[in-house]
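*Asks:* Below: sequence and its predicted model.
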Amino acid sequence: MEKAPLFLYAVSPVHAGGGQATGLIDNPIQRECHTGHPCIAGSGLKGAVRHGFEQLGGKREHIDPLFGPESGSSNLHAGALSFGDAQTVALPVRSLKGGYVYATCPQALARAQRLLALCHQRVNWSIPEVPEGHAHLVNPACLSTDQALHLEAHEFRAKMSPEVHAIAEQLAALALPADPIHDYFRNKLSQDLVVLNDHDFSHFAEHAMVIEPHVRIDPKTGTASDGGLFYTENLPPESLLIAPVMAGATRGSHGDLPLDAGFVMAKVRAVLHSDLLQVGGDATTGRGLLICHMPG
């Protein structure tokens, strides 16, 4: 079994739908039940990669061995690839200074560190404990005053942290491709990472999403339908998530294509590494665009 981490960096709003809700948001995004953090189900990731495999440079004859055949096939078997759920690492939060910061929390960092280690990508992160109402950060230019950081309408008592600096530099190097077009965002992530208390971060994970109103149009009149207003929730651009990818040997009968786990991982790495993947709904309106990066 081969394992690798897959970083997903949003370059557009992303709507990985979680079904209908009873609250004000008609079409919410997927969230973890125990943390409330946004996530993307592994089944959705696998389906998106399968759907875009040829467009990403893969070969048609590798689709069934890697992902499994379509239902109804006479050669049914499991695919060689498995995708875990993508969990939140950092979210963009509007800042009074610097435009926005990449907000995270000890819980999100610890889970990312664990996932990286399980995928044989160990990082030496010393994750700080952050009291409620406080923030540990790297860049003093983000501060409104000597000790105050303002995110949205909230003020946090700020502390410069060498531990966060080390985490931010390693995270930026791992999460984004080493390409000049990503230099600005890689540098910003390495400088503008802010670690909040788990509880404070949960507030932004719930309330700092992109909420879009939609109006259903009556095809006969070309005007808004009565009761046709609905709201859709999206993960904001510049969000960062991480998911595990696992590869085994191919199953079933595919002629001369019995592929070992190393070959399978090499194939998925080749199509996903530093490329753009569309995930979730509203594809025709430019939603769901994620930069994929598999370090190592």
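*Replies:* Sure, I can see it.

*Asks:* Every contact and neighbour count from this point should use C-alpha atoms.
*Replies:* Will do.

*Asks:* Show me which parts of stretch 115-123 are buried, residue by residue.
*Replies:* 115, 116, 119, 121 (16 or more other CA atoms under 10 Å).

*Asks:* Looking at those, spot the one nearest residue 272.
*Replies:* residue 119 (16.6 Å; CA to CA).

*Asks:* Now render the buried residues of stretch 115-123 as a markdown table, adding distance to residue 236 and secondary structure.
*Replies:* Below are these laid out as a markdown table (distance: CA to CA, whole Å; DSSP: H, G, I helix; E, B strand; the rest coil):
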| residue | distance to residue 236 | secondary structure |
| --- | --- | --- |
| 115 | 23 | helix |
| 116 | 24 | helix |
| 119 | 27 | coil |
| 121 | 27 | coil |
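
*Asks:* take a look at this one as well, against the first:
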Amino acid sequence: MFEKAVILGLYSVTPVHAGSGAELSVIDLPIQRERHTGYPIIWGQSLKGVLRRAYEKLNDSQNKRNTEIIFGPPTDRAHEHSGAISVGDAKVLLFPVRSLKGVFAYVTCPLVLERFKRDLELAGFSPSINVPTVSEDEAIVAKNSSLLVEDKVILEDVVLKGNQQEDILKVIGAISNVSPIQIDEGRVAIVHDDIFRNLVTMTTEVVARVKIDAKTGTVQEGALWYEEYLPSDTLLYSVIAIGKPKKEINGLSTAEDIVEALNIFHGRFLQVGGNETVGKGFVKLKVIRDEKS
């Protein structure tokens, strides 16, 4: 039984490849996506593994059993007891898209915001978010938006009518509360659900990779593949549900103790996904445990 929850905000500082494995498609190594929406995610099991490894490194001077109390024992001893936390999938909240004006936009949509509102409620928050209705040919932006070209917002090759609304500032405020990086309200645009789906499907980064033959110094035959990345400046969030530990170790006896232990991640940088040795996967974290965080 889970007693508490925290929100974990993740802001991509570099492109992130949380891979789903090889597929028979143009992209050999695609990123993880929801099956029914196509939205990018980072699976909870992937995120939990990264957090576990990072916690072990940050607490190398403490009893290693703290890690087992929070995250559960290693696989070979998983039958002994469960961990005290349940790590949810990291869902996309803001997706960066090229803009004719203002360089790039943070794009979101009503469906993403509705989910965000529900997840905040699940975590015990009382969000005051009024999710707007958006037509297919418009983008809701702030009064001081840096994206406007006269009265238009041009994202990639999509031209939308700029609808300036004051209420968007409340939405941006709720988003900023979970973001480890200050969000420029002038860059935020709320678009129609279908437009958002197309953008997160068609405008991720796709990179060609090759393997060099050490003997010849040229590309090894057959060693060309394509990888997909979540772009830098993507904002995601995850709900981490917390229960009472199954065992009491080093003062970790209540759900509140686990919340305090997880706060070690606040403001930290982690590497998520593959290609760590080529500088990919850096994200900054923020832990939000109550409305005043």
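*Replies:* Okay, I see it. Here the structure is a predicted model, which means the values were calculated and not measured.

*Asks:* any chance of the buried residues of stretch 115-123 of structure 1 in a markdown table, with distance to residue 261 of structure 1 too?
*Replies:* Formatted as a markdown table, the buried residues of stretch 115-123 of structure 1 follow (distance: CA to CA, whole Å):
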| residue | distance to residue 261 of structure 1 |
| --- | --- |
| 115 | 19 |
| 116 | 19 |
| 119 | 14 |
| 121 | 18 |
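
*Asks:* And residue 294 of structure 1, what's its match in structure 2?
*Replies:* Aligned counterpart of residue 294 of structure 1 in structure 2: residue 287 (TM-score structural alignment).

*Asks:* what's its match in contact with, if anything?
*Replies:* Going by CA atoms under 8 Å, 6 or more residues apart in numbering, residue 287 of structure 2 touches 6, 7, 8, 9, 178, 262, 263, 265, 266, 267.

*Asks:* again with residue 105 of structure 2
*Replies:* Residues near residue 105 of structure 2 by CA under 8 Å, 6+ apart: 95, 96, 97, 98, 99, 147, 155, 187, 188, 189.

*Asks:* What's the separation between it and residue 152 of structure 2?
*Replies:* Residue 105 of structure 2 sits 13 Å away from residue 152 of structure 2, taking CA to CA, to the nearest Å as the criterion.

*Asks:* Burial check on residue 66 of structure 2, number of neighbours?
*Replies:* Residue 66 of structure 2 sits with 21 neighbouring residues when counted by other CA atoms under 10 Å.

*Asks:* can you check residue 202 of structure 2 too?
*Replies:* 10.

*Asks:* Residue 24 of structure 2 now?
*Replies:* 7.

*Asks:* Would you mind listing the residues in contact with the residue mapped onto it from structure 1?
*Replies:* In structure 1, residue 24 of structure 2 lines up with residue 22, judged by TM-score structural alignment. With CA under 8 Å, 6+ apart as the criterion, no residue contacts residue 22 of structure 1.

*Asks:* Wasn't residue 22 of structure 1 part of a helix?
*Replies:* No: Residue 22 of structure 1: not assigned to a helix; according to DSSP: H, G, I helix; E, B strand; the rest coil it is coil.

*Asks:* Please name the nearest non-neighbouring residue to the aligned residue in structure 2 for residue 131 of structure 1.
*Replies:* Residue pairing (TM-score structural alignment): residue 131 of structure 1 is matched to residue 135 of structure 2. Spatial nearest neighbour of residue 135 of structure 2, chain neighbours left out: residue 192 (5.9 Å); criterion: CA to CA, 6 or more residues apart in numbering.
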